[in-house]
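>>> got a predicted structure here, sequence first:
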Amino acid sequence: MMLNLGILSLIVSLLHPNDSHYSLHHALAKIEMADALAEKLSQVCPIDSVVAILVGFASAVVDNAPLVAGSQGMYDLGQHPPDEALWNLITYCAATGGSLLVIGSAAGVAFMGMEQGVSFGWYLKAIGPAALVGYFFGVAGMMGQQAAGLALGS
């Protein structure tokens, strides 16, 4: 993706060298990714808790801070107030989903660099299944707390 953006930026700067209106930065600043993502996700999956779980899977590849920031723009605060339990679930999923793949967390990348024989494939085979089970047990625990009325928020 970054290679494609770089090539696109190069082509645009060659075609319009002195016009900032055609710069890639200007074009990307106008894109409302959270709105586009929210609309597509609500069509594909109208269940908010499943969307939160998918945010966790995305966190295994993408940094969790922009994912949570993007999800804040996805939901109307009138329908989902800030103290709603959905936000706790999104936060949990984004934070722990990074451990599903070794590249999804800074600690995982550091671990891969420090230890001999640790590769992406090794982590996927040796740690991935346990991380996935732990992730889903955590999701079940969060949802169980919500159902029992023990979760923070409404």
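Happy to help now that I have it.

>>> rest of the way, CA atoms for contacts and neighbours
OK.

>>> pretty sure residue 94 contacts residue 68?
Yes. Between residue 94 and residue 68 there is a contact under C-alpha atoms under 8 Å: 6.8 Å.

>>> the more surrounded of these two?
More crowded of residue 94 and residue 68, by other C-alpha atoms under 10 Å: residue 94, with 27 against 21.

>>> ok, and the closest non-adjacent residue to that one?
Of all residues not flanking residue 94 in the chain, residue 56 sits nearest, at 4.4 Å (C-alpha to C-alpha, 6 or more residues apart in numbering).

>>> elements contacting the helix or strand containing that neighbour?
In this assignment (DSSP states H and E), residue 56 forms part of helix 48-59. Counting by 3 or more C-alpha pairs under 8 Å, 6 or more residues apart in numbering; DSSP states H and E, the packing neighbours recorded for helix 48-59 are helix 64-74, helix 85-97.

>>> kindly recompute the last result at 7 Å.
helix 85-97 (3 or more C-alpha pairs under 7 Å, 6 or more residues apart in numbering; DSSP states H and E).

>>> check the offset of the helix it packs on from the chain's centre.
From the chain centre to the centre of helix 85-97 is a distance of 10 Å (C-alpha atoms, centre = their mean, to the nearest Å).

>>> hmm, who's touching whichever helix or strand comes after it?
The C-terminal neighbour of helix 85-97 among helices and strands, as given by DSSP H and E, is helix 106-114. Here helix 106-114 makes contact (C-alpha atoms under 7 Å, 6 or more residues apart in numbering) with 102, 103, 118, 119.

>>> excluding covalently adjacent residues, which one is nearest to the last one?
I take that to be residue 119. residue 112 is the one closest to residue 119 (C-alpha to C-alpha, 6+ apart), at 6.2 Å.

>>> pasting the second one now:
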Amino acid sequence: PDTPEDEINPNSSTMLYLGLGAIVFVPIFKTTTHLPPYVGMMLSLSVVAVFAEIYSRTQFSMSGVNHAESDAAAHHSPVHHSLSRIEMPSILFFLGILMAVAALESLGELFGFATWLQDNMPLLGTEHGSNISDLVVMLLGIGSAVIDNVPLVAASLGMFSEPMDNPLWHFIAFAAGTGGSMLIIGSAAGVVAMGMERIDFFWYLRKIAWLAFIGFLAGALCFMLMRQILI
């Protein structure tokens, strides 16, 4: 017979669609209300958490703290269970990196570095609507293989002053996202996979890194070509 862990929850598909809908809801909420995106994300998280508690059918007591059913409900609460699995070291890592990036931006170091790159890096002739060389963006993509792409993109926001609808940001997003795959430590997902699947760093470097590098270059060339044709 199937154990309780093997049984499929009849509400699993509902929670899946609810979670996907909550993700799609965030940009709609931002566009409609013009509030910061984190407000929409927290609202979506709250709705998902409420439905998770409802579907779990747990009971709790607000009057008796030591009530047995209250303790059992707290132990089996899906929200509490999910929160207990959060990796605090990863959160603190991103918090520290983003604070360091904000400090460099406040000191003007990022803008000064961007000015130096703009003055010393030659233009490739494929740029559109920006004086930032595509070579700089590709170097940022290669750098994201060593530095996580989240702080790298955050740093680029403080380095360049182009408007948000400029094609430069599309290229930066592509370069940082795909360039981070050249090394397994280039993204948080890679670090997690290395720990969960016991993937060796040097095995990835020998077997996968060169394929990811070729894919990065091919994608960058296709991106620049499509930008010249479509824009």
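Arrived safely. Because the structure is a prediction, the values reported are computed rather than measured.

>>> overlay them and tell me the TM-score.
The TM-score (TM-score structural alignment, normalised by the length of structure 1) is 0.68; 120 aligned residues with a C-alpha RMSD of 2.1 Å.

>>> before we move on, the earlier item: how about the residue nearest to residue 119 of structure 1, what's its partner in structure 2?
By TM-score structural alignment, residue 112 of structure 1 lines up with residue 194 in structure 2.

>>> contacting residues around residue 209 of structure 2?
Each residue near residue 209 of structure 2 by C-alpha under 7 Å, 6+ apart is listed here: 182, 183.

>>> mind listing what residue 48 of structure 2 touches?
By C-alpha under 7 Å, 6+ apart, the contact list for residue 48 of structure 2 reads 18, 19.

>>> if we go to 8 Å?
The contact partners of residue 48 of structure 2, by C-alpha atoms under 8 Å, 6 or more residues apart in numbering, come to 15, 18, 19, 22.

>>> most neighbours among these, please name it.
residue 22 (20 neighbours).

>>> I figured that one hits residue 44, correct?
Yes. With contacts counted by C-alpha under 8 Å, residue 22 of structure 2 reaches residue 44, the gap being 5.1 Å.

>>> could you tell me where the lengthiest helix in structure 1 falls in structure 2?
Counting residues, the longest helix found in structure 1 (DSSP state H) is helix 128-148. Using TM-score structural alignment, helix 128-148 of structure 1 corresponds to residues 209-229 of structure 2.

>>> quick one: the matching stretch to structure 1 mean distance?
Superposing on structure 1 and averaging over aligned pairs (mean C-alpha distance after the TM-score superposition for structure 1), stretch 209-229 of structure 2 comes out at 0.8 Å.

>>> gap between that stretch and the chain center?
Computed by C-alpha atoms, centre = their mean, the separation of stretch 209-229 of structure 2 from the middle of its chain amounts to 21 Å.

>>> and it, what's buried?
209, 212, 213, 215, 216, 217, 220, 223 (16 or more other C-alpha atoms under 10 Å).

>>> skipping adjacent residues, who's closest to the third one in space?
Taking C-alpha to C-alpha, 6+ apart, and ignoring the residues beside it in sequence, residue 213 of structure 2 has residue 182 as its nearest neighbour in space, at 5.8 Å.

>>> can you count the residues close to the residue mapped onto the one you found from structure 1?
Aligned by TM-score structural alignment, residue 182 of structure 2 pairs with residue 100 of structure 1. Residue 100 of structure 1 has 27 neighbouring residues, counting by other C-alpha under 10 Å.

>>> excluding chain neighbours, what is closest to residue 93 of structure 1?
residue 56 is the one closest to residue 93 of structure 1 (C-alpha to C-alpha, 6+ apart), at 4.3 Å.

>>> residues touching that neighbour, list them.
By C-alpha under 8 Å, 6+ apart, the residues touching residue 56 of structure 1 are 90, 92, 93, 94, 95, 96, 97, 98.

>>> likewise for residue 154 of structure 2?
Neighbour list for residue 154 of structure 2: 98, 101 [criterion: C-alpha under 8 Å, 6+ apart].

>>> how about it, what's its match in structure 1?
Checking TM-score structural alignment: residue 154 of structure 2 goes with residue 69.

>>> residue closest to the middle of structure 2?
For structure 2, residue 150 is the residue whose C-alpha lies nearest the centre (C-alpha atoms, centre = their mean; 6.4 Å).

>>> so it versus residue 56 of structure 2, what's the distance?
Distance of residue 150 of structure 2 to residue 56 of structure 2, computed by C-alpha to C-alpha, to the nearest Å: 34 Å.

>>> swap in residue 197 of structure 2?
Noted for residue 197 of structure 2: a distance of 30 Å to residue 56 of structure 2, by C-alpha to C-alpha.

>>> what do you get for residue 159 of structure 2?
Distance from residue 159 of structure 2 to residue 56 of structure 2, by C-alpha to C-alpha: 47 Å.

>>> in the helix holding residue 56 of structure 1, what counts as buried?
49, 51, 52, 53, 54, 55, 56, 57, 58, 59.

>>> skipping its backbone neighbours, what lies nearest residue 199 of structure 2 in space?
Nearest non-adjacent residue to residue 199 of structure 2, counting by C-alpha to C-alpha, 6+ apart: residue 193, 7.1 Å away.

>>> ok, back up a step: just the contacts of residue 48 of structure 2: which are in helices?
Those of the contacts of residue 48 of structure 2 mapping onto helices are 15, 18, 19, 22, per DSSP H.

>>> and which of those is nearest residue 99 of structure 2?
The shortest separation between residue 99 of structure 2 and any of those is 28.0 Å, and it belongs to residue 22 (by C-alpha to C-alpha).
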